[in-house]
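# The sequence and its predicted three-dimensional model are supplied below.
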Amino acid sequence: MGKQAIRVLAADFGAGSGRVVRGSYDGAKLELQEVHRFANDPVQLGADLYWDFLRLYHELKEGIAKGARSVSGIHSMAVDTWGVDFGLVDGTGRLLRNPRHYRDASNKAWMQEAVRLVSERELYRMSGVLPHQINSVFQLFGRAREHAGHLGSDTRMMFMPDLFHYYLSGVQSCEYTIASTSGLLQAGRSQWNEPLLHRLGLPETLFPEVVPSGTILGGLSGDLRKELQTGPIQVVAAGSHDTASAVAAIPATGSDHAFISCGTWSLMGMEMDKPVLNDTARDLGFTNEGTVDGRIRLLKNRSGLWLLQECKRQWEREGRSFSHEELVQLAATSTPHLCYVSLADEAFMAPGNMPERIRKQCEASRQTVPATVGAVVRCIIESLALEFRQTLEELERVTGVEPRVIHMVGGGVHNRLLCQLTANAAGIPVIAGPAEATSAGNCMVQLMAQGEFAHLGEIREVMKVSFSPQTYEPQEMAQWQEAYGTYQRLNMQT
């Protein structure tokens, strides 16, 4: 008789949508089943942009109820979200107001004021986090000044997943991987950066204890169990940052690999024992964030499938509807290496008529202008593969390590052409999968908290068995070396 399955719930909140997934582990393989999906729409109120925390908490409860229905029992649950955003809770446990959105217009001004007190270079050396106006350190600096004199000594700051965990279990904490995105921790350590807090005038009483990934916080509260009609469920601080959970699910062997977590945006990097804090890393745009085993993700935010998604929306507005699979097939049968675009160009940042913007940049750079849908998609995918090649070289430059393979996880692995062309451009194999890495990593860290695994390596062995990743070997090396030279010259011009 086989081992009775252990069931856990993973709630994964993205910046546009969320879902609750039930994971079942039988001692050999993990299986995932989505039980609830919902939208996550920010709310503009006057000049301020907020997350609708109450609506998201309602959807989380719906997911828990659905996930616990018709099964013998749920052992535990955990929440992961995007980084940097947080809420403030008073001494009675009340949320002071809805958490601000990282795109809130006030963040730029607060960053400008904060860097007058602590320079960007100092901030990078102190925290390892690349200074950007969305960072928690600047948001909190602003909130503290907006509420000067009104934040009591019993007020606590908690990041989005920690906030959900608090209202599920009653325990206030900040999990390491999500805290590591904030710019408020000491570089490479799970401790608040007290000298930085003092210089910015942030009271230490705001900050709960930083806990490691896999900490069992407590049980689902009695009131919630009664409301949702569930049995006992442990609440675990797993890999609370969604990228940390995704990287935990990489089916890697050893440490000689780079990773790409590819979706609307792509995060590309390497796992390191210590943060990389030199000026080269900062100038190239690398940031240092935590892994579930207490190490460092040295990574860079790169373009993902954003341009392709925006093109698809534009063609639908024009009355031409394509599935993602159809678009990739059209690209695969289009002439290769006609044109490339600089994906980091500001022209591509906002929503809009993306095919037209791509054609304009190609025309301005005196390349062949893509005339068909397939040619536009081919241009995007080839440019993205070349951007990954560029990032790989930058990683090698700042770390001195040459990765042997690239592990790609997330929704981008469904784009088989992107996987193959990334291998071609990089000149090393790409191992693609799992697509559901964030939910899988969340579940597996919960299972490790319950004693099913001793370390991350064991989790990754189960990932290989559970999701059968596909390997793409590099091809057409000479053509892609020439293409990379062209791409580099174009980027120097833009």
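All right, it came through fine. Numbering: from 1, shown residues only.

# from here on, contacts and neighbour counts on C-alpha atoms
OK.

# Distance-wise, check the closest residue to His414 other than its chain neighbours relative to Pro251.
By the measure of CA to CA, 6 or more residues apart in numbering, the closest residue to His414 outside its immediate chain neighbours is Ala435, 7.2 Å from it. According to CA to CA, to the nearest Å, Ala435 stands 12 Å off from Pro251.

# The two: which is more packed in?
A side-by-side neighbour count of Ala435 and Pro251, using other CA atoms under 10 Å, places Pro251 first with 28 against 22.

# Below is structure B, check it against A:
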Amino acid sequence: MNDHIAVDIGASSGRLVHGRLEQGKLVLQELHRFANGFQRKGNHDYWDIEQLFQQILIGLRKAKQAGIDRCTLGIDTWAVDYVLLDDQGERLHDVYAYRDARTNGAPDQLHQHITREAVYSKTGIQELPFNTLYQLYVHDDKQLKEAAQILYIPDYLYYRLTGKRMNEATNASTSQMIHLATGQYDDELLELVGVRREQFAPLIEPGATLGPLQSSLQQSGELPHCECIVVPTHDTASAVVGVPAAESIPWAFISSGTWSLLGMELQQPLHDERAMALNYTNERGAYNTFRFLKNIMGMWMIQEVRRLQNNEYSFAELVELAAKEQPFQSLVRCNDTRFLNPEHMIQELQDYCRERGQAVPQTAGAIARTIFDSLALTYYDYMNELEQLTGRKPEVLHIVGGGANNGLLCQLTADLIQREVKAGPTESTAIGNLVVQLIACGKLDGVTEARSLIADSFDVVSYGPRGQDKLEQVLQRWRNLEG
């Protein structure tokens, strides 16, 4: 097949992207884009999972209308959230969003029964209150016992398309329940949260073929004939495959979207005491790699600010306004849990600055500048930690995803880390999804060839480091902020 479709769904939007090889380059066409976001129902936040499935079908109808009769298809989404199925394969519950407050305090409760050190030694996964381990720990016991199957979000969407059930490995690894040594679910952790191994579907590696769409979906003739291929279903895992890195040059990455994931691709996990103390994670990547990385709050903060301003400004306009402001006037610790899901992000940012005797940002430009300056300083901190933990000094930092469009933030980052930043491609997640399909089809030999293809196919903007006036004073103010 010459046509390949990536279903790429993030926490704020989703898209179906068509890709094909033309004259030695990968050419993309967006077929369908749609909004996503969790919704408050009663006292909890939920995803509209059925709407996401319907949007996939809408995108496939558009593909058929565009003349795509046969294609491969892969799905990636965010991680950690899950769906429980009953004996008939029907969904048991509304799907909780990971930012829901039900897991507040869950880590402390669970670790009364097993130490944090023991869990990290087993899994190598950083402690985040919304990891699947903690979500299942607070899930209704009766409903958990009723569940015949536990699928993660992209697994469920594959299931709805193909009728096949599986847990894809890169996504499952983020659950904090997969043992590093065995690559399988850890029985002790499953027992602690009240689930059984047989409730999970078989673990599948990227590159496997699931087969065609269910016949019930094909009867109308409105959809293309899709051969579904398992890609790295965790969007960050696909994004890292989509980094146009030269293997001969040491590199690090930031996958910049709702979250900023900063890390390196390693061949072996790194889960010693220092890595645990600094809360770094070892998520499985495609093709027997590990993504050793740190979660950073990312563009979520500016997304919320924009929403609260009734989308008066585009993201590009917010960057332009921020660039006109004086740098480093107000700073916030982006990974403070108060910014995870506040009632009012702008108020939370302002309160943080006020509490620490800083200038309180009022205008859209000043608020955006506070976020971008603080993110760049956060990247600076974690790049230093990453080097110390791995003993490696990357020559290049690749920023991929939507945040690569933010030239101000990319330049600030280059200035602070004092090395080259390469920004782009912005659609790295969909691209990584697509090249895994191409590898599975035998059109590419492996990741090295895929990354070379990506570098030849898409524009990348390079930002060289510049000198920064009064940088030491800025860093001292930054260090003095409470973590």
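Thanks, I have it. Since the structure is predicted, the reported quantities are computational estimates derived from the model, not experimental observations.

# before we move on, the earlier item: which residues does the counterpart of the residue nearest to His414 of the first structure in the second structure contact?
When the structures are aligned by TM-score structural alignment, the residue of the second structure matched to Ala435 of the first structure is Thr426. Taking CA atoms under 8 Å, 6 or more residues apart in numbering as the criterion, Thr426 of the second structure is in contact with Val400, Gly401, Gly402, Gly403, Ala404, Asn405.

# With adjacent residues omitted, what lies nearest to the aligned partner of Ala426 of the first structure in the second structure?
Under the alignment (TM-score structural alignment), Ala426 of the first structure pairs with Ile417 of the second structure. Taking CA to CA, 6+ apart, and ignoring the residues beside it in sequence, Ile417 of the second structure has Tyr380 as its nearest neighbour in space, at 5.6 Å.

# Helix or strand: which one has the one you found?
Tyr380 of the second structure belongs to helix 364-390 when elements are defined using DSSP states H and E.

# Just give me the mean distance for that helix relative to the first structure.
Between helix 364-390 of the second structure and its aligned partner residues in the first structure, the average distance after superposition works out to 1.8 Å, using mean CA distance after the TM-score superposition for the first structure.

# what's that helix packed up against?
Identification of packing neighbours for helix 364-390 of the second structure by 3 or more CA pairs under 8 Å, 6 or more residues apart in numbering; DSSP states H and E yields strand 260-266, strand 290-296, helix 300-308, helix 315-323, helix 407-417.

# can you put these in JSON lines and add distance to Arg333 of the second structure?
Shown next, in JSON lines, are those (distance: least, CA to CA, whole Å):
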{"stretch": "strand 260-266", "distance to Arg333 of the second structure": "14"}
{"stretch": "strand 290-296", "distance to Arg333 of the second structure": "10"}
{"stretch": "helix 300-308", "distance to Arg333 of the second structure": "12"}
{"stretch": "helix 315-323", "distance to Arg333 of the second structure": "18"}
{"stretch": "helix 407-417", "distance to Arg333 of the second structure": "16"}
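
# want to throw those into a markdown table with distance to Glu273 of the second structure and mean neighbour count?
Written out in a markdown table, the entries for these read as follows (distance: least, CA to CA, whole Å; neighbours: other CA atoms under 10 Å):
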| stretch | distance to Glu273 of the second structure | mean neighbour count |
| --- | --- | --- |
| strand 260-266 | 18 | 22 |
| strand 290-296 | 14 | 24 |
| helix 300-308 | 30 | 18 |
| helix 315-323 | 39 | 18 |
| helix 407-417 | 25 | 21 |
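
# contacting residues around Leu262 of the second structure?
The neighbourhood of Leu262 of the second structure, defined by CA under 8 Å, 6+ apart, consists of Ala252, Phe253, Ile254, Ser255, Leu293, Lys294, Asn295, Ile296, Tyr379, Tyr382, Met383.

# Could you export those residues as a markdown table, including distance to Gly207 of the second structure?
As requested, the contacts of Leu262 of the second structure are exported to a markdown table (distance: CA to CA, whole Å):
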| residue | distance to Gly207 of the second structure |
| --- | --- |
| Ala252 | 24 |
| Phe253 | 23 |
| Ile254 | 24 |
| Ser255 | 22 |
| Leu293 | 23 |
| Lys294 | 26 |
| Asn295 | 26 |
| Ile296 | 29 |
| Tyr379 | 32 |
| Tyr382 | 32 |
| Met383 | 31 |
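
# Spatially, which two of these are the most separated?
Ala252 and Ile296 (14.9 Å; CA to CA).

# isn't Ile216 of the first structure right up against Ile233?
No. Counting by CA atoms under 8 Å, Ile216 of the first structure sits too far from Ile233 to count as a contact (10.7 Å).

# Just want to know which of those two has more residues nearby.
Each of Ile216 of the first structure and Ile233 had its neighbours counted (other CA under 10 Å), and the higher figure belongs to Ile233 (22 against 19).

# Now the more buried one: closest residue in space that isn't a chain neighbour?
What sits nearest to Ile233 of the first structure in space, not counting adjacent residues and going by CA to CA, 6+ apart, is Ser76, at 4.9 Å.

# what residue of the second structure takes the place of that neighbour?
In the second structure, Ser76 of the first structure lines up with Thr72, judged by TM-score structural alignment.

# A strand includes that match, no?
Yes. When classified by DSSP: H, G, I helix; E, B strand; the rest coil, Thr72 of the second structure is found to be part of a strand.
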